[in-house]
Each structure stands twice: as structure tokens, then as C-alpha cells.
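Asks: following is a predicted model, sequence given first.
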Amino acid sequence: MVSEAQARPAAAVIPLIELQGLRKRFGGGLSGQPEVEVLHGVDLRIHAGEFVAIVGQSGSGKSTLMNILGCLDRASEGCYRFNGLDVAELGADELAWLRREAFGFVFQGYHLIATDSAHENVEMPAIYAGMGEAARSARAAALLARLGLADKMHLRPAQLSGGQQQRVSIARALMNGGRIILADEPTGALDSKSGAEVMALLHELADAGHTIILITHDREVAAQAQRIVEIRDGQIVGDSLTQPAGAQALAAQPVPDTALAREDRGTPWAADLREAFRSAWRSMRTHRSRTALTLLGIVIGVVSVIVMLAIGMGAREEVVARMGSMGVTLMYVGNRSPQGGGPVGVVTLEEVAAMEKLPGVTRVMPMARDPAMVRYGNVAWEADTIAATDAWPEIHDWPVAEGRFFTRAEDHDLAPVVVIGDKVRERFFGEGSGVGQQMLIGNTPFMVVGVMSIKGADSTGHNRDDVVLVPYRSGILRLFPVGRRFDPHYTVVQAADSGSVHSVQKAIEALLRQRHGREDFYVYNSAARLLAEAEAKDSMTLMLSLIAAVSLVVGGIGVMNVMLMTVKDRTREIGIRIATGARQRDILRQFITESVLLTMVGGTVGVVIGLVIGAVLVAWSVPMVFSASAILLAFGSAVATGLVFGFMPARTAARLDPVVALAGE
């Protein structure tokens, strides 16, 4: 019985690799270097299962040809088809897929990552292929055992002989299948015995159906191949192919489906992140001094944010605590959520009545306030509408200019009356007083009974004459329903004199704390106090923000500097990762992860040191308030610094030319 593949004419078999008129030039253009053509119109066909030796002297172009065959470099001109697919049409990630799934590289210089064990070096291509951790570990161990390195797999390259390192590189080439082995002078750096062992391994792989492309200048080594292609001065000058093209394909290893290159979705996020963190941590340990100096900048930045914000908040709290004795007689009592979380508190009218009975309290006025649409005739305007009691003029020292203020009886009877500010009068009635006229507030008619005297703008720029005042109960019922009947939005408390403000404030706080069982309220002094507090807070925040910004920028510059040095130091490692199938985004993610890990470590150390310094300052009676949000802000800013300042070095690493990177030191 003859199979379909055996019955097919040999000429009909698509070559695994087909080069037509391939040229490669270096220099020229914007480089400023003279243009040099290394390959001059190379034509070559290699079929699956062949053992081909490309032989030539140094400078003949054989290594350049190998880089193009292995998709590490692109041709300047001509066509390269892999299994019928034009490689020129593939993007960077698709070329990475091809290197990962089809090729396995065996270099003269081994190109193993010095900080990784033999086992980790072999595992690398499978990481970028998305193989599970257990599966790739087992496969790497099996490959090393097959090559006689079962007892060496946890050693690093420097602890292995040259022959052992080359066997590790062969195992790595086979990790994802290694259908095509590209061996660049695999015996060049080995003694004769080790070289013979490596060639024996290549023969075994060829017998198993792998396509072997051997690059060498040694004709004795080349003679061991089934086919010898001679290259000289960038041109093929000899080819020993004697059997019909494509006959070898019948026993060859299966070639990856190139259509899958366009469907590659990349390495699983978790696996890639684990590898990136492992590599980052190892790099930090290897360069301890440099890492420590870089961390110092991040630590200083985080410590400055935490300590300075704690000092600033402590100073502000101290100012707030003492401002009650600054001669201001008014306090504002309102609702808020407790600091530990929970529902907003409610100060009731019963508690307002209880506050009025406290020693040192002269007047207490519940209030509700909200913008409301006011209409008169054809004029409509959203005014600052306040529901208050008849104590308003006395508490605020603000007399009525025309008409009268509403009475306590009108407040009790829910009378629809209103007193307006001078700006409101001018807006709706022009030169007239408006007293006796009816206005719509919301959808409710109110009669104007008075106009307040001109008060002018306060220190914040808000014009206090743009106000509409209604009786408290009428406002609550008709305009400001709050869920609890007649409970105020906030309450104004007037102390007898400036000397009793502090004691009155403490008495109010004690009363409400006793009734509520928690601090879900606030007690503020008058508008002047609030303004002073806001100004102090703004100034402190601005100063601390500048300090934190400068510190973190300095730390970020240190991160960028160390990452640029890391990229330079690990150029060859980057080239190795690219050669084994890493995509640009894999390299980008790895180095960004390293910079983030660096700043995370610095941020953690900074938080610990900041808290220790804070504890020492507290022991020295320095007022400090530590905030979880400030600590998270400091840590988050450090991590963000790693992302921002680590991006440029990471992008530089991701865009390295594979050939240049592999040649780096």
C-alpha cells in the first residue's frame, strides 16, 4: 500500500525553507555608515528532515545567513518563504512565534543566562510558549537527563564545562520541539572529545527527523552532514545535494502550522509575571549595591510623604483644637460618618434643645440649606435658600433693612413667609422693596415680609446678600425633606463670649458622644475659623505635595537610571530571550515588572521606616496623625513611579535588535 505522501511527486513537496534572490545590506541611509552588502542574491532550498552544513570562512556571510534563516534578522531584498509563507509579511510577534515553535538555536558561545540554572535555561522557551509550570519542569528535567546532565540541572553555567553547556543549549533548543536546529559553530569552542559528543547528538536528532542546519568553517565537521552548502563572499558557490528534493520530508519532524502565528495570544499573564518577578528578584540580589542605592531614593520619598503628612495633619488637628479660643463665638454642629466607617449620624431637634441648656450657650439655631429655584413673574433664579429660626438676625448680627423678620409663631405655624437678601431684592424687584409680594420657591408660594440689610461678600468671595430665608419648620416641611421629621442639616450654636467657646465646644461634643455612642458628628467654629483652617490646610498640603513630588521624582530618576544600566548589563540575556521566542511585550513586561518590584520593595521599606520615625516623634510629643490613606498614597506613588520611570528602559529593552543583543557583553 503506497501512502499519499509517498505517491506525491518529489517536486511537489513545498520546501521548508526557500530563499530567492536574498540580499542583506548593512549601513547606509540615516546610519551615516557606508553601505556594505554581505549577501548577494542567495538562492537556497532546504526541505524538512535534511541535515545541511553551510560552510564558509569568516566573513563569508554564513552567520548573517543563519540569523535571517532563524528570523533573528530580516533580508534587505529578496524573498524568504518558510513552509510556503513569506516571512517578510510577519510582524515582530509572529516572528517570535516562529522562533519559538519552529527553531532551536545552538550557539558557539552557548548563550546561556549566567544567573539561571541549567534547568531554568532549558525551561525558558516553554515559558514563552505558555506551557504550564509542572509540564515544562518535567520536560526540561527529561531533556537534561537524556543528554546526560541529570545530576547537573541545578548548576549554573559557570559551574559546567564547555561540553556540558553546549548540551544544555541543545536541550533548550529541543524544549519546544526543535523541529529545525540552527547550530552556529557548535563545536568551535569545544575540545575534540566534547565536539565529537555534540556532533553525535546532532546526528541522533537528524536520525529522529529533525531538520539540522549546521553553520561552520570546519570542513571536517561539515563533511558529517548529508548535504554541504558552500558560501563564499556572500554567495552560494557549491551545493552537494544529490537526492531528489523533498525526499527527506517523509521522515521529518512535523512542521508547525504557520497559520497559528497570527493567532498567537501570548504568554499567560500569571506565568509571565512569575517569571518576571523571579528574574527581577534575582537581578536585584546579583547587584545588591546598585539596588540599595536605587532603593534609597524611593525610601526617602515614601518616608517624606508619610512623616510630613502625619506632621501636617497633626499640626492641623492641633490648630483645629485650639481655634475655639480665638475669640469666635459661633460654632457649627453637623452630621458626618464616623472615622471608622458607618452611617452618617443625625443630630436631632431634641439634641438641639439639649445643647441650648448647656452652660455658656446663648442661642441655638437649627438650620437647613440647599439651592432652590425661586420665581417671580418672568424671572427665575436658583438661590441659596436657608431655613432658620427667628434667632438669625441676632446670631449673625444682621438686621432687617425693610419690613420685618419672621416670628417664632410664624415658624411654629409653618407660615409661608420669606425674608430676602438685598441682591435677591434687586434681581427680582429692581428698585422696589418686594415686601408684600409673593414668590415661588420650588413649587410653593411664599410672601416676602422683609429685606435684610446689605452684608457684602465674605472672605471666601461668596456674596451673603444672595440669600433667601424661610422659617425653619416651613423650609424643612415644604423645601428640604430629610427623612427625619424636622431634623436639621446643621446647627449654629452661639457662646456667651469668646472665653467660653472652648468649654462649650467640649460640652457639646460630650453630650453628643454620650447620646450617639460614637463620633458621627462635627463641631466647627465660625466662618473665620473655617477659613483659617482651610488656608492652613491648603498651605500645608501644597508644601507637603512639593516635598513628596521632589522626593519621588528623585527616586524615579534613580529607578530609570538603574533600569537603563540593567538593560545594558543584560543585553545578551535579552537577545537570548528573543532568540528563544520572547515577544516584544514579554520583554517590556519583564523589565516594567522589575522596576515595579524595585519600587514596591522601596515603598515597603519606606512605609516601615516612616512609621518608626513617626513613633519616635510621637514619643517626643510631636503632634502627628497617621492616615491609612496617606500611607497608601505614598506606597501607590512609589509603585506608579516605577511604572512611569521604568517604561522607557523597558521599551528600550523590548526594541533591541536580536542580532546586536546576542553580540553584546
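Replies: The structure has been received and is ready for your questions.
Asks: alpha carbons only for contacts and neighbour counts from here, please
Replies: Fine.
Asks: count the residues that sit near residue 542.
Replies: When counting by other C-alpha atoms under 10 Å, one arrives at 12 neighbours for residue 542.
Asks: swap in residue 615?
Replies: Neighbours of residue 615 using other C-alpha under 10 Å come to 16.
Asks: ok, so what distance separates it from residue 663?
Replies: 53 Å (C-alpha to C-alpha, to the nearest Å).
Asks: what do you get for residue 417?
Replies: 89 Å.
Asks: the more surrounded of those two?
Replies: residue 417 (24 against 12).
Asks: now for that one: which residues touch it?
Replies: Listed by C-alpha atoms under 8 Å, 6 or more residues apart in numbering, the contact set of residue 417 reads 406, 410, 446-449, 470-471.
Asks: restricted to buried residues, select the residues you listed in ChimeraX.
Replies: Buried subset of those, written as a ChimeraX selection, criterion 16 or more other C-alpha atoms under 10 Å:
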select :406,410,446,447,448,449,470,471
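Asks: of the contacts of residue 417, closest to residue 44?
Replies: residue 470 (95.8 Å; C-alpha to C-alpha).
Asks: let's bring in a second one:
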Amino acid sequence: MTPSAAPLLRLTDVGRRYASGEAQVIALDGVTLDIASGEFVAIMGQSGSGKSTLMNILGCLDRPTSGAYEVLGRNVATLDKDELAALRRDAFGFVFQRYNLLSDASAAENVEIPAAYAGSSKRVRYERALDLLGRLGLRDRAGHRPTQLSGGQQQRVAIARALMNDAPVILADEPTGALDSQSGADVLALLGDLHREGRTVILITHDANVAAHAERLVELRDGRVVRDERKPASGTVAAVPRALGDARRGVWLAEVAEAIKMAGRSMRSNLFRTALTLLGVVIGVAAVVAMLAIGDGSKQDVLDRIAAMGSNQLSIRPGAPGVRGAGDVATLTVADAEAIKAIDNVTIVSPERSMGMILRAGSQDYRTTVSGVWPQYATLREWNTTAGSFLTDADVAGYAPVVVLGATVATNLFGAGSDPVGQFVLVRNVPFEVIGVLEPKGASGWGGDQDDIAFVPLSTGFMRLFGQQFLGSITVKVADGERIGKTESELNALLTERHRTVDFQVRNTASLQEAVSATADTMTALLGSVAAISLIVGGIGVMNIMLVSVTERTREIGIRMATGARMRDILLQFNIEALVVCGIGGLIGVALGLGIGLAARSFGLPVAFSPGPALMAFSCAFLTGVVFGYLPARKAARMDPVAALAYE
């Protein structure tokens, strides 16, 4: 053939040196070479002659230390890593001696790789892969993995991959070195067919018989060209090289979808390691979800029980502030309660005195709390009866010996399902008629049973049960909650004037709720922080495993770079893998955390589920993938293609 006037590839005084300790190894020394479009060139030499280094430079896998290398007039020294990747993708198809196929991908998927980095749609590249495999007699093997193919079949898959983007230059590095004689002859015949189609074929070999298939022989010795011979022209028409450059047609969505597919394949190929990686994230997310659910549930439970005591209320206790055992201090009287009624904004005043006593019904004894109250107590607590009625003003005025039982007391004295209304119980040997049974309220805010109580008129309690005429507490309900602070001040002033000293304590339920809420928030934040530490530990585990994965898959990274993967593609792939791991771990962790919460609820712990903690935990897991996946991905993206391909 007659080479075209303008060379496709031009090397001018190219040298390549490698550092070896304090010395330098000279791989290429002043190589000047032009290769025209459509040539079939064999670069021959013994081991150490520099032929593989020359191929790496020709294929833009490596850069010369000195001199200049041009592809269609473009000096590769002016190109960055991504531009070199685009040049490899569009201009060169690599056929390696060791095939360099991805072991966890099918033959068709291996062939598709260059087109994936060129932005071709999945359907288009799959159809082209099948067409190329069909041309090479492997269509029926498209779904087989490399381990299921013979050496010759694997090399034909590598040739199909080299042709995927219709590259004008085929670089074949010892393509027959690992094959039997028949398979080697078949591969050389395929390279000859590609040359006759007009492609530029550069064959690297140490075998003179293999080199004889080329039209031009370039022999290297000690990094220098010692022979450059051409055979007579064969009449092959050189293909016109297409314009080179980054002609990607893909979009981010397609790239991400492809990266997710690769991530899934990588995870499936190392299931045990993937499971261990997931475990750290799962534990962290589950801990966050479960702990926050339990923390929020406990907070809400306390607030609900405080609210059950009534909103917009003031609680007055005897004894000066800071005095312990204030309930035994005789400073509050019924007269104080009567006086408080006159304060503006006060709607209900409920004095109370309580004592532990034994109640007897027939032969059944039961110890409970007996409280003397006014009738307004039931309204204040929003506590209705399931049988009979509550106390009345007439009961208080008449010192009536009547009692209203809590559900627990009624059950213990008269049995479950019975109606004690109209029957009598003895309290300190005084018969009291049961006039009502209260509806069940369950456990109290402080861990006790709210239904374990009995109510008598306050006047009757003072006369027949309690002895001394002082109160244990006074509860005040106000009409306007916004004015509760003013009402509290007026109440303090009134009692101080009446008692001539501050021998009482006033508590605002609203401020109590705020204090409890703030404390609960602090505890929830503490629980969440402890759980977040687990998530961080899981993230460190992800980073560690991803770093190991990058090391193990160094050759795969080199293959992808050789077939056109840019730094962004490698960065995206490994980041996506970390995100997929953390995303799956986050979903499993959320489900596990909800399961732990449900289990805790079944054991009686207060649990409150809400979307916030679950979304936050999953987002943190996802962010963990971004943060802890970046360093391994960055390490992978910055690898040198030549070193990656040579990694054992």
C-alpha cells in the first residue's frame, strides 16, 4: 500500500526513562517514527527492547519523557488526562496478550465497555456488541463470562471490544502469546481482515513469524529503532481517520445508571465482603432510628401525662421553696383555697389531702391511696365515671360518708366485672358507701397506677380519716393561658399576705412542660449522638473496604481507562458503589430500627415513630457514602493506566 502523506501517528526523538532508585532505566532512546493511516506495522524486539513501552506511548497510556508524540497533528503533551482518555476511546482499540477482560461481566458486557464511556445508549451498544461477536463467531457465547471461554475465544472478545467504537487504530500487544497455534493463526487472520478493511494495525511481538504477517517491520533494540522495512504495497485502501475528540452523547442519568449496574455486579461478586460493609452502616442507621424513636416516645409520654394532669394549671404545695417533704408541712388550708377563688382568671380551685389506707369489702382488704377532694377535681382531671357518679357539693357540705373508687381498687375489692355501686367499704372501720367507679386511666406519669386510688369528700376526710386540717396541695385552673403568669403573681401575693411568709411553692404546669421537653430533647440528642458515632464507624468501614476494593480491582481500573474511561467516570463508578452500599445499608437499617422500635413497644416502652429520624438516618447513611467513598474513588481515578494494567 502507499502510505498517506500526512502521518496518523508521529514520534519525534521520543525518549522514556523510569526512575529505579537513584539510577534511571532508559526504555526508549530517541525513537523517531511515522505511521500512516491504513498501515499494518509490526513492532518487534526481544524482552526489554522497549516495544511494550512504545505501544503504551502510541496508545496514549503513557507519556514520553522527552521528544514529541502527535496523533493527527495533536501533540499529546498538551492534553490532560480526560482528553487522553477521549483520544484512547475514539482513536485506539487495544488487544492485550492477557485479554484483560472483566471476569464478572459477560462477553457482550465486556465488548460494550468502550461504547458505554462513549455515551451510546444501552440498546445501541448491546446490538453492536452482538453484531461484532457474531462477525467473530461468538454470538452464541455473548452471555458467557471469560472463565467459560477458551483463550482464543477470549482474545476474539478482546478484538470485538477494540472494534466497538470503530477505532481507526488497533494496537495488539502480543495477541498470540497466550494462545495455541490454531487460535493464534485465527487471531492473526482477524487482524489481517481488519487491516484490509482499512484500519491501521500495530502489532507488538517478539516472534518473527508473527511479525511476517505485517507489511512493515519496525525492530527495536535497547530502546532504539534498528530496522524499519516495508513490504511491497498490497493495494489496501487506507481508511480516512474520523475526527478525534470528546463526542460523548450520554447524559448524567445514563452514566449514573451504568455506574449503578457496575456497582451491583461488583457487590454480587464479593457478597461476604459486601455484607460486612453493609453491617456497619445497618447498625448505625438502625441505632439512630431506634434510639430517636424511643427518645421521642419517652418525651411524648411524659408530656402527655403532664397534659393529662390538666393544661393552664398552677399547682400549690406546702412548705418553703427547697424544703424536702413539703407534703407533711401544715401551711395550706381550706380557707386558702376559698380565698384563691376570688382571683381573676381562676376558674377551678381543687384542694386535696391524701393518705395511704386499707379498704375492706367483706373479707377482702386492699391498701390504696385515699384522697379527700372537692367535686371540681373530676372536672379538673377530665375524669369520668363508668358507674354511678362523682362527689357533689352536697356530699362535701353534709360530711357524707361516700367514696368513689378507681378501677384498680374496685377490681381488687369486688372482682373484675362487678358493680360495687351501692355497696359499702370500711375505711379505718368507718363504713363508706360506694357511689361511683372511675374510668381507667392507666399508669401515671411517675410510674404508678392512676387507678389505684379512692376519693372521699374533703370535709369527710378531715373529720373521720385524716385528723389534722391541712392540705397536701391546691390545684388551680385558669381561664386564659396567656395570662397565667399574671395569675401566678397574684396568687403568690395573696398567699404571702395571708401567711405573712413564703411557706408554699407554686408550680406552673406550662413551665414544667417546657423543662421536661428541654430535658427530653437533650437526652434524645445524646442518644442520637451515640447512634451517630456508630454511623461514622460504619462509614470508616465503608472507606476501608472501598480502599481494599480499589487495590484488588487495579487491573480493572486500568482496563476501563484503556477503553476510554475518564477520571470522572472512574470517580463516579467508585463513588456510586459506596453510595449503593450505604443506600442499601440505610434502607435495611431503617427497617431494622423500626423493627427494634416495635419490639420495644411490645415490651411496654414508649416509642414514637415519625418520618424525620428515618429520613435523617438514611440521609446520613447516604452522606456517609459520599464522604467516605470519595477518598477511595479519588485514589482510583488518579491511577496511571500503564501501572494499573501491569498490576498483579
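Replies: Yep, it's here. Owing to the predicted nature of the structure, the values given are computational and were not obtained by experimental measurement.
Asks: overall similarity of the pair, as a TM-score.
Replies: The TM-score (TM-score structural alignment, normalised by the length of structure 2) is 0.71; 486 aligned residues with a C-alpha RMSD of 2.9 Å.
Asks: just the contacts of residue 417 of structure 1 now: which is nearest residue 95 of structure 1?
Replies: residue 470 (76.4 Å).
Asks: is it true that that closest one touches residue 418?
Replies: Yes: if you go by C-alpha atoms under 8 Å, residue 470 of structure 1 and residue 418 touch, sitting 4.7 Å apart.
Asks: quick one, helices of the stretch 501-648 of structure 2?
Replies: Along the stretch 501-648 of structure 2, counting by DSSP state H, counting those that start in this stretch, helices occupy 509-552, 554-562, 567-602, 611-637, 641-645.
Asks: what stretch of structure 1 does the last one fall on?
Replies: The counterpart of helix 641-645 of structure 2 in structure 1, using TM-score structural alignment, spans residues 658-662.
Asks: ok, residues contacting the matching stretch?
Replies: So stretch 658-662 of structure 1 is contacted by 67, 72-73, 111, 571-576, 578-579 (C-alpha under 8 Å, 6+ apart).
Asks: for stretch 595-614 of structure 1, same thing?
Replies: 277, 280-281, 284, 291, 295-296, 298-304, 306-307, 310, 559, 563, 624, 631, 634-635, 638-643, 646.
Asks: report the buried members of those.
Replies: Looks like these have 277, 280, 284, 291, 295-296, 298-304, 306-307, 310, 559, 563, 624, 631, 634-635, 638-643, 646 buried, using 16+ other C-alpha under 10 Å.
Asks: with adjacent residues omitted, what lies nearest to the counterpart of residue 61 of structure 2 in structure 1?
Replies: Correspondence of residue 61 of structure 2 to structure 1, assessed by TM-score structural alignment: residue 72. Once flanking residues are discounted, residue 72 of structure 1 sits nearest to residue 658: 5.7 Å by C-alpha to C-alpha, 6 or more residues apart in numbering.
Asks: and for the one you found, the neighbour number?
Replies: Other residues close to residue 658 of structure 1 by other C-alpha under 10 Å number 22.
Asks: and for the one 3 residues further on?
Replies: Residue 661 of structure 1 is flanked by 21 other residues according to other C-alpha under 10 Å.
Asks: show me where the stretch 51-200 of structure 2 has strands.
Replies: All strands of the stretch 51-200 of structure 2, identified by DSSP state E, counting those that start in this stretch, fall at 66-71, 74-75, 92-95, 169-173, 200-205.
Asks: can you pull out the helices in the stretch 101-250 of structure 1?
Replies: 118-129, 133-146, 162-174, 192-207, 219-222.
Asks: in CSV, list the ones you listed along with distance to residue 23 of structure 1 and mean neighbour count.
Replies: Shown next, in CSV, are the helices of the stretch 101-250 of structure 1 (distance: least, C-alpha to C-alpha, whole Å; neighbours: other C-alpha atoms under 10 Å):
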stretch, distance to residue 23 of structure 1, mean neighbour count
helix 118-129, 30, 25
helix 133-146, 37, 17
helix 162-174, 27, 26
helix 192-207, 29, 17
helix 219-222, 24, 16
